[in-house]
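Novice: no FASTA, just this:
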């Protein structure tokens, strides 16, 4: 879906556009999506405050000029007239059912904003940005049929911004992981699995037969017993003997599947060696940590570790 190329001429930069949108004293287009996509190139240098200021604009509640009860009544009359001409009652029932399940109509009737605000996802960005993405995705699925283009692009921009800033950001996290002890690395991954909803058992810090963490979940139809092995390497490549040993352990102790987290290098062939075993390298691991513990997890690790040990 191509974006419109007709913008208002009362701004020349993103900063000017943001200021106009914040003041809300004159019309500006676009209202709810970012007019300068090249801004995304430097997103990692933008502060948390700058990012959230922009997201508040993209996700604020609003009502368009056509979002009125009169428009709703006009549409009903239009459909009724069309049905009378075509003698097709099925068309009328179909259109009326669509309106009946359109929550926007009820909000308009109750004198609320036609399009609800989504700024309530912002507190999730530093804790669990993946939940924020899922929330925006669900909102889009529920409302996209009636959603104006401006809002469609805005939701898309918001999701791109969250993914680039709060999930894909790596910065100095590699160095931080290398600074951990092997046990701290295991605790970090155990905390990740707790955030994913698993009950976690961290095995003793001894030779354990190829598993550092046992992660279990038993919710409705989801039942899993996952063996997790953590390999903190500075320069070493993950070896096939490690993968094979974990596979034997998983089989003998009836685990559902197994996962290896490694700060070292894992070849494509090694990742495909055993379909029951998933291997996450440094880049993939940081994406998971960012998504489920928040982009600043590494500055908060001591508190997270303390809470984990207490529990």
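Specialist: In hand now; what should we look at? Note that the structure is predicted; figures quoted are calculated from it, not measured. Numbering: from 1, shown residues only.

Novice: drop to CA atoms for contacts and neighbour counts, all remaining ones
Specialist: Fine.

Novice: do I have it right that residue 95 meets residue 77?
Specialist: No: counting by C-alpha atoms under 8 Å, residue 95 does not reach residue 77; the two are 11.4 Å apart.

Novice: in terms of secondary structure, what does the helix or strand hosting residue 104 contact?
Specialist: Per DSSP states H and E, residue 104 falls inside helix 103-109. Contacts defined by 3 or more C-alpha pairs under 8 Å, 6 or more residues apart in numbering; DSSP states H and E place helix 103-109 against helix 69-86.

Novice: just after the helix it packs on, pick out the following helix or strand.
Specialist: helix 89-100.

Novice: which residues sit against that next one?
Specialist: When contacts are defined by C-alpha atoms under 8 Å, 6 or more residues apart in numbering, helix 89-100 is touched by residues 76, 79, 80, 83, 105.

Novice: likewise stretch 219-237?
Specialist: 178, 182, 185-186, 189, 210-218, 238, 246, 250, 255-266.

Novice: helices of this protein, start to end?
Specialist: 14-23, 48-58, 69-86, 89-100, 103-109, 129-143, 149-162, 173-179, 182-195, 240-252, 268-271, 282-293, 301-310 (DSSP state H).

Novice: quickly compare these and say which is most buried.
Specialist: helix 282-293 (a mean of 21; mean count of other C-alpha atoms under 10 Å).

Novice: now do that one: distance to the chain's middle.
Specialist: Centre-to-centre, helix 282-293 and its host chain are 12 Å apart (C-alpha atoms, centre = their mean, to the nearest Å).

Novice: that older thread, just the buried ones from the contacts of stretch 219-237, in PyMOL syntax?
Specialist: Applying 16 or more other C-alpha atoms under 10 Å to the contacts of stretch 219-237, the buried members can be selected in PyMOL as follows:
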select buried, resi 182+185+186+189+210+211+212+213+214+215+216+217+238+246+250+255+257+258+259+260+261+262+263+264+265+266
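
Novice: take a look at this one as well, against the first:
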């Protein structure tokens, strides 16, 4: 048994707690809970200062909060409970959950808990995928994990969401500072990144859409007519109806309106009636661009220049 004293983290400030938990466990002068924020105040204070935090610190905290495999304190009690059952009962439990099987079959270096800390490798570029992985792990193990570990998974998701998904980017200002043509090129770049073959239509006689995006596989083919609206005001129903009208005479599977603003309620209702038009507002566009790079707003000119290089001849028509 360790002779190090146990320190109650609830009695510490956030900075005092961080000073201890950021030190490797074997080098700490005391024992302290480091697998979750032990108070709501600590959590709120950390989230509120998340953008001032060092990336290395974020990763250490996440690694502490996520299950890294091995053993947990609950294992001994759980295994004793299983061993108290009859053989038939134990076999039923093993069939119910792989954790029970691993716990009963444990030997040598094997461990009952499968690690989750690998999701850190998804950051910073795939934060939503990291959160989805934590949610799936939570769902699979919520009836077995101790409360502190469940809190740790929840806290890890909040850190990732606040750090990589909800931080404020000057999205609308960046888009409005683009020319309408450069905005179209940015949207073309987005769809090219999604795997579509894209064509930016000429300035004159664009046929009612700004970008043509096509993609096909063995099952289906898509032909999207994308209208790009770099507007400060919200997009109304008249524009939606106009874009829908082009589908009558154009060979497209769906129309898409991408806006630097939002859509009015009548416009949204009209789109839902049709089912052949997709409305992408400012927030939707931001989410899609973050899948390319969480700091995409700083690279807009780079994306536009790549598309200009690809369509230089077309743009000069």
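Specialist: Thanks, I have the structure now. The structure presented is a predicted model; accordingly, all values stated were derived computationally and were not measured.

Novice: what does the superposition give as a TM-score?
Specialist: Overlay of the two chains. TM-score (TM-score structural alignment, normalised by the length of structure 1): 0.76; 292 aligned residues with a C-alpha RMSD of 3.5 Å.

Novice: quick one on the thing from earlier: columns distance to residue 33 of structure 1 on top of the helices of structure 1, output as CSV?
Specialist: Converted to CSV, those look like this (distance: least, C-alpha to C-alpha, whole Å):
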stretch, distance to residue 33 of structure 1
helix 14-23, 11
helix 48-58, 6
helix 69-86, 25
helix 89-100, 27
helix 103-109, 21
helix 129-143, 14
helix 149-162, 4
helix 173-179, 31
helix 182-195, 32
helix 240-252, 46
helix 268-271, 39
helix 282-293, 23
helix 301-310, 35
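
Novice: on that earlier part again, got the contacts of helix 89-100 of structure 1 as a markdown table, with distance to residue 279 of structure 1 columns?
Specialist: Shown next, in a markdown table, are these (distance: C-alpha to C-alpha, whole Å):
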| residue | distance to residue 279 of structure 1 |
| --- | --- |
| 76 | 56 |
| 79 | 56 |
| 80 | 60 |
| 83 | 59 |
| 105 | 48 |
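
Novice: pick the one among these closest to residue 140 of structure 1.
Specialist: Using C-alpha to C-alpha, residue 105 is the member of the contacts of helix 89-100 of structure 1 that lies nearest residue 140 of structure 1, at 16.9 Å.

Novice: quick check: the closest one touching residue 73?
Specialist: No: Residue 105 of structure 1 is not in contact with residue 73 according to C-alpha under 8 Å; the separation is 10.4 Å.

Novice: tell me the residue in structure 1 aligned with residue 145 of structure 2.
Specialist: With TM-score structural alignment defining the correspondence, residue 145 of structure 2 maps onto residue 147 in structure 1.

Novice: can you report how many residues neighbour its match?
Specialist: As a burial measure, residue 147 of structure 1 scores 13 neighbours (other C-alpha atoms under 10 Å).

Novice: the helices of structure 1: which one's closest to residue 123 of structure 1?
Specialist: helix 129-143 (8.7 Å).

Novice: that closest one - contacts with which helices or strands?
Specialist: helix 149-162, helix 282-293.

Novice: Throw those helices into a markdown table and include distance to residue 43 of structure 1, thanks.
Specialist: Shown next, in a markdown table, are these (distance: least, C-alpha to C-alpha, whole Å):
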| stretch | distance to residue 43 of structure 1 |
| --- | --- |
| helix 149-162 | 8 |
| helix 282-293 | 16 |
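
Novice: right, and the ones you listed - which one's nearest residue 168 of structure 1?
Specialist: helix 282-293 (5.7 Å).

Novice: now do that closest one against helix 301-310, angle only.
Specialist: 70 degrees (axes from the mean of the first three to the mean of the last three C-alpha atoms, to 10 degrees).

Novice: residues in contact with helix 282-293 of structure 1: which ones?
Specialist: Against helix 282-293 of structure 1 from outside (C-alpha under 8 Å, 6+ apart): 126-131, 166-170, 173-174, 192, 195-196, 261-264, 295-297.

Novice: let's go with 6 Å and repeat that
Specialist: By C-alpha atoms under 6 Å, 6 or more residues apart in numbering, the list of residues contacting helix 282-293 of structure 1 from outside reads 127, 128, 129, 130, 167, 168, 263.

Novice: try stretch 113-126 of structure 1
Specialist: So stretch 113-126 of structure 1 is contacted by 56, 59, 60, 61, 62, 63, 104, 107, 108, 132, 294, 295 (C-alpha under 6 Å, 6+ apart).

Novice: as a markdown table, these with distance to residue 90 of structure 1 would be great.
Specialist: A markdown table is the format used below for the contacts of stretch 113-126 of structure 1 (distance: C-alpha to C-alpha, whole Å):
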| residue | distance to residue 90 of structure 1 |
| --- | --- |
| 56 | 42 |
| 59 | 37 |
| 60 | 37 |
| 61 | 35 |
| 62 | 33 |
| 63 | 31 |
| 104 | 23 |
| 107 | 27 |
| 108 | 26 |
| 132 | 40 |
| 294 | 50 |
| 295 | 52 |
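
Novice: what is the longest strand of structure 2 by residue count?
Specialist: strand 221-229 (DSSP state E).
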